[in-house]
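Chemist: sequence below, structure please.
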Amino acid sequence: MKLYTHVLEGWVHPSDVFIALHGGDSNAFWLDREFNLDNRFSVIGGASVLHTELERSDLARVLNGLQFDDETQLPFDFRPGLVGVLGYESDQDAWMLVDRALVFDHDRRHIHFIGAFDDDAEFDHFLNAALLRLALVGGEQASYRLRHADGRSSNSTLRHSADTYLSLIERAQHFIGLGDVYQLCLTNQISIETTLDPLLTYLRLREHNPAPYAAFLRLGSRSVVCASPEQFLLAHVGGTVSTKPIKGTRPRGANDAEDRAIALDLRADQKERAENLMIVDLMRNDLGRVCEVGSVDVPKLFEIETYATVHQLVSTVVGKLLPEASVFDAVESAFPGGSMTGAPKLRAIEIIGELEAGPRGVYSGAVGFIASNGAAELGMTIRTIVFENGRATIGVGGGITIDSVPEAELEETKLKAKALLLALGAEDPWLVT
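Modeler: Below is the predicted model of the structure:
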């Protein structure tokens, strides 16, 4: 096989294209980067096969089965490969093996057709069919919203009530006081009965809460609606890797002056800085196991990133993979992301298993692509809704330290759930539980 590409110097919004080309597909994805300042390329595609029972050690073997000649020079790293999710628990993993996709350049407003095909005739057939369908696209999003407007959400319930969550924070602080961990990411889960259409929910969410690592994935009977602000792992061709842990969250202000004051307060908060630094050190260690000696660095520490509903305290850790290390080694070394476990990681994971009353599922895992050329872009599955079997689940949590005020930590989980509950039209579970 050979990699074929074609550039359409015209523009149709990815939302309309996704609905037109993949709106009814069982397995489809939209990696939405319209609001990502570091990556101007969104990717849309589908797949005929969904892998849900692969061991993680088999992912490289499956990807290596997609062999093709690639002599193209493209302005993005995406190539045919794996697209899907890593669950916090491995039985939640789901991967599509993708051999063709559309890549949207939001800056130049071009659409790249890309795929691995056996010959020119096969590519021409794909391209002509796609171009014909694109020529007919118009107003798909508005029409889709009307057709799927009758869904409803009800019966919002919490895994841990407010009182229980407060007591779990105190137990986490007990472990911290004993010296077992320095910081622990404690989470809760909201479960909601719903007949809402998952894609409609995603369209609502991206409208009110745009995010840099947003995604919509339909994975058989399960759909993942993600408005993640956090990068888990970015790998470029050539072996450069990075991760951008988030620790520290504040709500947006009511006006510009208040908003600036809140952001400055977040950046100066010693508790938040200490928590962020703990995770930076953890991720430096994780990447250091698979990177060249001396290559791991922290080019940005305690940066404020501002989104529609919150300010976040973000740091960046980078490194250069060892010659013998692959992107899969980097994923294995860094997963799950330290911002969603705590430090030290292994003991934190053990305590999480003791304190939290059920599995996290897709939440606090990763979502994105791992390409055949060694590139990858994986966001953390936070600010995420998972639809399955008539229910929507939302994970929320935060990092606990010895200085944490339990009531403030509880309020932070409510803040993180706010935009997701709004997209679902769901009642506040803390008011009904």
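
Chemist: CA only for contacts and neighbour counts going forward, please
Modeler: OK.

Chemist: and the helices in the stretch 151-300 of the chain?
Modeler: In order along the chain, the stretch 151-300 of the chain carries the following helices (DSSP state H, counting those that start in this stretch): 162-178, 198-208, 256-268, 270-288.

Chemist: ditto for the stretch 1-150 of the chain
Modeler: Secondary structure of the stretch 1-150 of the chain, counting by DSSP H, counting those that start in this stretch: helices at 14-22, 59-64, 120-135, 140-147.

Chemist: how about these in JSON lines, adding distance to Gly398 and mean neighbour count?
Modeler: Output for the helices of the stretch 1-150 of the chain, formatted as JSON lines (distance: least, C-alpha to C-alpha, whole Å; neighbours: other C-alpha atoms under 10 Å):
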{"stretch": "helix 14-22", "distance to Gly398": "32", "mean neighbour count": "20"}
{"stretch": "helix 59-64", "distance to Gly398": "30", "mean neighbour count": "14"}
{"stretch": "helix 120-135", "distance to Gly398": "43", "mean neighbour count": "13"}
{"stretch": "helix 140-147", "distance to Gly398": "34", "mean neighbour count": "14"}
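
Chemist: dump the ones you listed to CSV, plus distance to Arg273.
Modeler: Formatted as CSV, these follow (distance: least, C-alpha to C-alpha, whole Å):
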stretch, distance to Arg273
helix 14-22, 38
helix 59-64, 36
helix 120-135, 48
helix 140-147, 42
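
Chemist: and Glu332, that's in a helix?
Modeler: Yes: with DSSP: H, G, I helix; E, B strand; the rest coil as the criterion, Glu332 is part of a helix.

Chemist: another for comparison:
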Amino acid sequence: MKTPQNISDFKQKALQWANQFEVCCFLDSNNYKDAYSAYDFIIAAGANAELKSGAGNAFDELKSFHSQHQQWIFGFFSYDLKNEIEDLQSNHPDGLNFADLYFFVPKHLIAFKDGKAEVLLGNLSVLGEIESYSIEDKKPSKAIQISQRLSKDQYIHKVEALRSHIIKGDIYEVNFCQEFFAEDAEIDPVQTFEALNQVSPTPFAGYFKIYGNYILSATPERFLCKRGSKLTSQPIKGTARRSIDQAEDEAIKLQLRNDIKEQAENVMIVDLVRHDLTKSAVKGSVKVDELFGIYSFPQVHQMISTISCDLNPEVHFIDAIKNAFPMGSMTGAPKVKAMKLIEEYEVTKRGIYSGSFGCISPNGDFDFNVVIRSILYNAESSYLSFQVGGAITYQSDAVLEYEECLLKASAILKVLGG
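Modeler: Next up is the predicted model:
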């Protein structure tokens, strides 16, 4: 254990140090107090063993990988693993080319809690290496030319078409997303992530480098975590802007808390998550710990609910992840029909967007986020992408939904100079 003199300095050095490796993962709670998080931040660097898999048998391969290594593993689940779980497909263009599933056992693992750094894997000398690491001077970043895959009119037309499916009774709610992208984009991933994390610090932020592929995430959402025998999911549904005027900001927050439309969106997803957890739960143990909690982040207020259950000892913890995947907040209800309509109306493959990344401990505890508010980057092809979306319900106003998308994209656009 070591107590660094300057925590933010240590964090910055640790990320730059980790980025020397072909593979690294940095998970940061940004000092948000959270009853379920084991650490304030954690850094995994270098790979002693790796699993890369396509949809088909990926979850079973992950089970074998974890039991073989019995060690900390870090990785991600792409949204398109839905094709393994249900009879679905993904045929849209994909400029990023992430694997469907990737996990690694780190060579070095440093965890930080209550002002102290601890080496969980690797040599203790690494803390000294990080402390003495010299931070590179920041190069002035060039503004990136961002394009939208859908025009405003196209987006509105598609939302109206999805509302007609709701009116017909095909679905109650669907999460519809659009892509913002840049070709020939040159960014410094660490610098870009640091800028994003500064503009928009969130409790499930993270930096994930897998060779030339990068996830730079300012996500506020937890998909699923396991502590002992307890599973907890915290879906977000309901968004409102912030104001620099304190009185107005409080009024906006109160308005979100009492907004019938936002509550309807949220409760539909709470019901969906309850249903998903039931597949893995001890009978009768699924409960809603908090309904319509309002949490504030730098750009937005969010409505977040918390649902938990006791994991049935006969269900493997990785099957519990599979049973809840993809997360209801990014699909809709009923889930399978919503995912079919997502494939029909969206024009870009989601890939890692609206998937999840995080870590699994040697004893099978885990914590995974939802990949939203995230810049995705393929350094080899110089392709950069981020997607934003929202829940479409019967009450949705297509123009307001479009404006909400831009609000969610605001931090990323600011960082990229758009």
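
Chemist: got a TM-score for the two of them?
Modeler: A TM-score of 0.89 describes the superposed chains when it is computed by TM-score structural alignment, normalised by the length of structure 2; 389 aligned residues with a C-alpha RMSD of 1.6 Å.

Chemist: among the helices of the stretch 151-300 of structure 1, which comes closest to Asp32 of structure 1?
Modeler: Taking C-alpha to C-alpha, helix 198-208 is the member of these nearest to Asp32 of structure 1, at 9.2 Å.

Chemist: hmm, who's touching the closest one?
Modeler: In this structure, residues lying in contact with helix 198-208 of structure 1 by C-alpha atoms under 8 Å, 6 or more residues apart in numbering are 144-145, 148-149, 214, 216, 223-227, 308, 387, 419-420, 423-424.

Chemist: and for stretch 391-400 of structure 2?
Modeler: Counting by C-alpha under 8 Å, 6+ apart, 155-156, 159-160, 162-163, 166-167, 172-176, 237, 261, 265, 329, 332, 401 sit against stretch 391-400 of structure 2.

Chemist: ok, of those residues, which come out buried?
Modeler: Buried residues within the contacts of stretch 391-400 of structure 2, defined by neighbour count using 16 or more other C-alpha atoms under 10 Å: 155-156, 159-160, 162-163, 166, 172-176, 237, 265, 329, 332, 401.

Chemist: to which residue of structure 2 is Met278 of structure 1 aligned?
Modeler: The criterion is TM-score structural alignment: under it, Met278 of structure 1 has Met268 as its aligned partner in structure 2.

Chemist: find the nearest non-adjacent residue to that match, please.
Modeler: Ala333 (7.3 Å; C-alpha to C-alpha, 6 or more residues apart in numbering).

Chemist: cool, His110 of structure 1 as well?
Modeler: His110 of structure 1 sits nearest to Glu9 (C-alpha to C-alpha, 6+ apart), 4.8 Å away.

Chemist: for that neighbour, what is the corresponding residue in structure 2?
Modeler: Aligned counterpart of Glu9 of structure 1 in structure 2: Thr3 (TM-score structural alignment).

Chemist: for that match, what are its contacts?
Modeler: Residues near Thr3 of structure 2 by C-alpha under 8 Å, 6+ apart: Gly115, Lys116, Ala117.

Chemist: surely the second one meets Gln5?
Modeler: No: Lys116 of structure 2 is beyond contact range of Gln5, at 9.8 Å (criterion: C-alpha atoms under 8 Å).

Chemist: more neighbours: these two, which one.
Modeler: Counting neighbours by other C-alpha atoms under 10 Å for Lys116 of structure 2 and for Gln5 shows that Lys116 has the greater number, 14 against 11.

Chemist: what is the equivalent residue in structure 1 for that one?
Modeler: Aligned counterpart of Lys116 of structure 2 in structure 1: His110 (TM-score structural alignment).

Chemist: now do that match against Thr413 of structure 1, distance only.
Modeler: Taken as C-alpha to C-alpha, to the nearest Å, the spacing of His110 of structure 1 relative to Thr413 of structure 1 amounts to 39 Å.

Chemist: can you tell me what Pro212 of structure 1 aligns to in structure 2?
Modeler: By TM-score structural alignment, Pro212 of structure 1 lines up with Pro203.

Chemist: cool, Glu34 of structure 1 as well?
Modeler: Under the alignment defined by TM-score structural alignment, Glu34 of structure 1 corresponds to Asn30 in structure 2.
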